[in-house]
Every structure is written in structure tokens, then in C-alpha cells.
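**Student:** Fold the stuff below for me.
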Amino acid sequence: MKFLRMIKFDMLNIVRNPTLLFANTIFPFILIAMMGFVTKNNFGGNTVSSYDYYGVNMTIFSAMLITMTAANTFMEEKVKKGNIRMVYAPVSRASIYLSKLLSTYIFGTVCYCSVLFLGQTLFHLNLGGRYLPYLMLLIDALVLFGCCFGTMFCCIFKNEERANGIMQIPVAFFVFFGGVFFGIHRLGEMINSISIFSPVYWVSECAFRLIYDHDFSIFLPVTLCLLLASIVCTAVCHIAFKPEEYVC
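**Tutor:** Purely as a prediction, here's the structure:
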């Protein structure tokens, strides 16, 4: 019961932050509209429009940025001061970082499932039609990985600014080699081979296979790999998190 109250408390902190609300709801649509408009002439009469293409990729890109929401939920200065009492409360140390992680995941899941649903129903983007629930599950797995990844960096570096600064390096790697802004294959075979180490690349590849080919061959492996990576990040959180350092 205490743990559920902690999650509720953290959820309220996220919802009350207009920047986090904007970044995880309105911002993806702005990116889709902007990238779709700028590149619409490049797609010509193809069955995949620029808005369809970036509807998928910009949602994936925004979902990957949930790492920063997780860092803010965990160690933003105002939130951190209010959460100090949790450190001294009779709760396990795991429940402290898990409440931040799970509240961010719940928030991200609601936001990005809503983005996908509205994108398909209201803005008529091709997001899989009746296969939309599978795309939602795939994005949810990416959101979980992003939450665990962001929380892990906070546990390691003990400071939001430091964690965000260093975390941007691997996140930028994931996004760039994931090819969400342009096809990474255009940069040559060597660069293309590096992309296999980006989870964003595999989520994007899986998403387009689901939508246009109804191909589920890599859906389960990609989802399981994201879950496995999330478990590893959570294990690192458990090892690295020290409540007394959270107070300092």
C-alpha cells in the first residue's frame, strides 16, 4: 500500500509538470507535422507518405526521450527535495527508485498509446490499422527500456544534470543509428552495420514490418530484448542506488 502511494505521489509530480506533459503528448505531433511537411516531396506517389513514415519514426524518437522524463522524475531539484522524506520512511530502498521508474512508465504508456491512437483515428496516419495494438505493445516495450535506462543513469551519477548530460551520448547514438530522421543505409555499409546495436533501429524495423508487411518475425525477439535490457538496467539501479547519496 505504501508503494502504491509512492507511485501515485510520483505520478502527480509528473502530471503537474507542464514541460513533461507537452514533451510526451503535443511534441510528437509537432515533429510529425514538421518532418512530414518538409519531406513530403521526397515521397512522391509512394504508398508510404511522409506523414505515415514520420508518424512512426517520430513517435519512436519521442518515446526514446522518455529517458529524460525518468531523470526529471527521479532527481529534478524540486521533486528531490519533496522526496527526501521517502528516504527516511520505513520502506525498502528498491521501492524508492522503482516508484519513480514505474510512475514514469505508466505515464509514458498512457501518453504514447494515446499518440498512436489519435494519430491513426484523428489524423489518419497509417499505423497498422487492426495491427495497431501490436505497435502499441512494441512502443510500450521501448518506453519501459527508456525509463529503466534513464533511472539507471540517475542511480549511477546521483545528479540530474550530470545524468542527463552523459545519458545524451548513448541516446544520441541510438537515435542516429536508428535512422529515425533518414535512412542510415545511405551512409555506407560500415555505418549500416553499426546500426544493429541501436534498439531504436530494431523497433523502427519491426514497426514498419508490422504495418506494411504484417510480418511478425522479429516482433517477439525485439520485444524480449527490450525487456531483457530493462531488467539489466533495473539490476544496475539496485546495485548503484544508495539512499544516503540521494539525500546529498
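
**Student:** contacts, neighbours, all on C-alpha from now
**Tutor:** OK.

**Student:** I'd like the next helix or strand past the longest helix seen in the chain.
**Tutor:** Longest helix in the chain, counting residues (DSSP state H): helix 93-121. Following helix 93-121 in sequence order, the next helix or strand is helix 132-157 (DSSP states H and E).

**Student:** And for whichever helix or strand comes after that following helix, what's in contact with it?
**Tutor:** Using DSSP H and E, the helix or strand that follows helix 132-157 in sequence is helix 160-178. Helix 160-178 is contacted by residues 61, 64-65, 68, 71-72, 74-76, 150, 153-154, 156-157, 184, 191-192, 194-195, 197-202, 204 when judged by Cα atoms under 8 Å, 6 or more residues apart in numbering.

**Student:** Can you tell me which of these are buried?
**Tutor:** 61, 64-65, 68, 71-72, 74-75, 150, 153-154, 156-157, 184, 192, 195, 198-202, 204 (16 or more other Cα atoms under 10 Å).

**Student:** Any figure for the gap between E189 and N164?
**Tutor:** 31 Å (Cα to Cα, to the nearest Å).

**Student:** run this one through as well so I can compare:
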Amino acid sequence: MYELRKMVELDLLNLIKNPMWVAYATLFPILLVMTLSFLGGSGHVMRPVDYFGITMMLFSALLSSSFSANAFMEERIKLPNMRLIMLPVPVYFIPLSKIVATFIFSVLFYSLDGLVLYGVFQVNFGGPYWPAVWLLLIAVDLFSIVLGILFCTIFKTETTANQVTSLMVQTLALLSGCFFPIYVLGDKLGAVSQYSPVTMVINTLFEVIYDGNFYHYYSALLVILSLSLVGGMLSLRLFKGDDYL
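**Tutor:** Okay, here's the model as predicted:
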């Protein structure tokens, strides 16, 4: 486990040393919330800043797949990983360390974003229920990270993995009400969007925040964590050392 810990430390350091990813993880969610809240005007039941504070944190968590794909397949990362292949450590340590390091990186910076949104903009994260809200967002973050790694092991390149995951994430976010309430899509698209897992998470988050209703919470959390576990196991199994050659 010492080798795995050192690999995680190195991968985490590589992410933190990338100013683009640090800026993306810290500024992007806050700027999205500020912009969309301004454009959204004022609400009677729910303030736009509260709505977009939740949905944009969810959207940002979904975009964490880009962090993991970059940490896994970026050209400047591949050379050190090629050397690791020659060491007497399990080859699956490579994707596993990327998952763990990216998870630590994203949770750290997204938590800072959440503190800013709460402290400066008074975004409603559920009051006494905020740990449950944050736990579900973190679970989505983990799933997205695993998805980025899984697609890297399937497509073998960071570019293709990012293109596929970005298309999936943006389509699901658009059709699930991240950028506007679902009812504006009309009845037919609104009905279709109910089958989206992102819609399920959004509805569950607002049920917890505004009603203290946990009826769907545990099933949603279980589904996301189960998908993360399955995706992670597939990633570790599918990865071959010659993927870097």
C-alpha cells in the first residue's frame, strides 16, 4: 500500500500543479452560479441563486470526468506511468491512484466552492441536512471520475474519452434541468427527462433541502455508488500496461 500511497500523492500533486484545472475547479462553478442567477431574475418559491447553486455544483461534479481523464492519459503524465509499469507493483494501481487522487482534488476544491456559495451568496444547501446534500454531490463526483477513467481504458486516448463524456454530461445536464427548470421543455421532453439519472439526483436534492424528505435519497445514493463500484472494477480490469505504449 506504500507504493499506492506514493502514486496517489504524485498524481494529486500533478493535478494541483496544473493551474488550468485549479482555476476550472474553483472559479468555474462560482461564475456559472453568478451568471445564471443574474439571468434568471427573481423567484417567488426558490431564489435563482439557490436553484443554480445546487444544479451547477452537480454539473461541475459531472464534469470531473475531465480531471480524471487528464490525470490518466495526458501526455506529460504517461511517461512516468510507463516507468511504473516496469516496477513490481500491480498494474491496476495506475488507474486506481488516478481515481483516488482526482477524487481528493475535486472534493477539496468543490468544498471550497460550496463554502464560498454559502458564505457569500447564502445558497441554501439544506440547513441541517447539508451533510446529506453534500454526500450525494460527492457520490456523483466519484461516479463521474470513474466514468472518465473507464472511458480512457476503453478508447485509449484522453481526447476521445473527454469528447464522449463531455457530450454525455452536457446532454444529460441540458435535458435534466441543470440550466433551467424542466417544465420549460414541454410535456413530452419533460416526461422523457424523468428517466435521466441526473433528473433523479436533482429532484432528490431539492426534496431533501426544502422538504426534509429522504424517501428517494438512499436509493439514489445506492444507485450512484453501485455504478461507481462497477465502473471502477471494470476500469481496473480493462486497463493494460501497453495502453501507454
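
**Student:** quick one: which of the contacts of helix 160-178 of structure 1 sit in helices?
**Tutor:** Using DSSP H, the members of these that fall within helices are 61, 64, 68, 71-72, 74-75, 150, 153-154, 156-157, 191-192, 194, 199-202, 204.

**Student:** Find the nearest non-adjacent residue to the alignment partner in structure 1 of F206 of structure 2, please.
**Tutor:** Using TM-score structural alignment as the criterion, F206 of structure 2 maps onto F208 of structure 1. Using Cα to Cα, 6 or more residues apart in numbering and skipping the chain neighbours, the partner closest in space to F208 of structure 1 is V56 (8.0 Å).

**Student:** Quick one: map that neighbour onto structure 2.
**Tutor:** Counting by TM-score structural alignment, the partner of V56 of structure 1 is I54.

**Student:** Which helix or strand contains that match?
**Tutor:** helix 48-62.

**Student:** That helix vs structure 1, average offset?
**Tutor:** Its aligned residues in structure 1 lie a mean 0.8 Å from helix 48-62 of structure 2 after superposition (mean Cα distance after the TM-score superposition for structure 1).

**Student:** Go through that helix and flag the buried ones.
**Tutor:** 48-62.

**Student:** likewise stretch 129-145 of structure 2?
**Tutor:** Buried-residue list, stretch 129-145 of structure 2, by 16+ other Cα under 10 Å: 129, 132-134, 136-145.

**Student:** wait, which of these is closest to F93 of structure 2?
**Tutor:** Nearest to F93 of structure 2 among these: I145, at 15.6 Å, using Cα to Cα.

**Student:** Quick one: map that closest one onto structure 1.
**Tutor:** Using TM-score structural alignment, I145 of structure 2 lines up with C147 in structure 1.

**Student:** is it true that that match touches T67?
**Tutor:** Yes - if you go by Cα atoms under 8 Å, C147 of structure 1 and T67 touch, sitting 5.4 Å apart.

**Student:** show me what contacts A229 of structure 1?
**Tutor:** Contacts of A229 of structure 1 by Cα under 8 Å, 6+ apart are F145.

**Student:** From the chain's centroid, how far away is stretch 29-43 of structure 2?
**Tutor:** Relative to its parent chain, stretch 29-43 of structure 2 has a centroid offset of 20 Å by Cα atoms, centre = their mean, to the nearest Å.

**Student:** Report the contact partners of the aligned partner of E74 of structure 2 in structure 1.
**Tutor:** In structure 1, the residue paired with E74 of structure 2 according to TM-score structural alignment is E76. E76 of structure 1 sits next to E160 when contact means Cα under 8 Å, 6+ apart.

**Student:** how near is E76 of structure 1 to F157 of structure 1?
**Tutor:** 13 Å.

**Student:** And for L4 of structure 1?
**Tutor:** Taking Cα to Cα, one finds L4 of structure 1 at 26 Å from F157 of structure 1.
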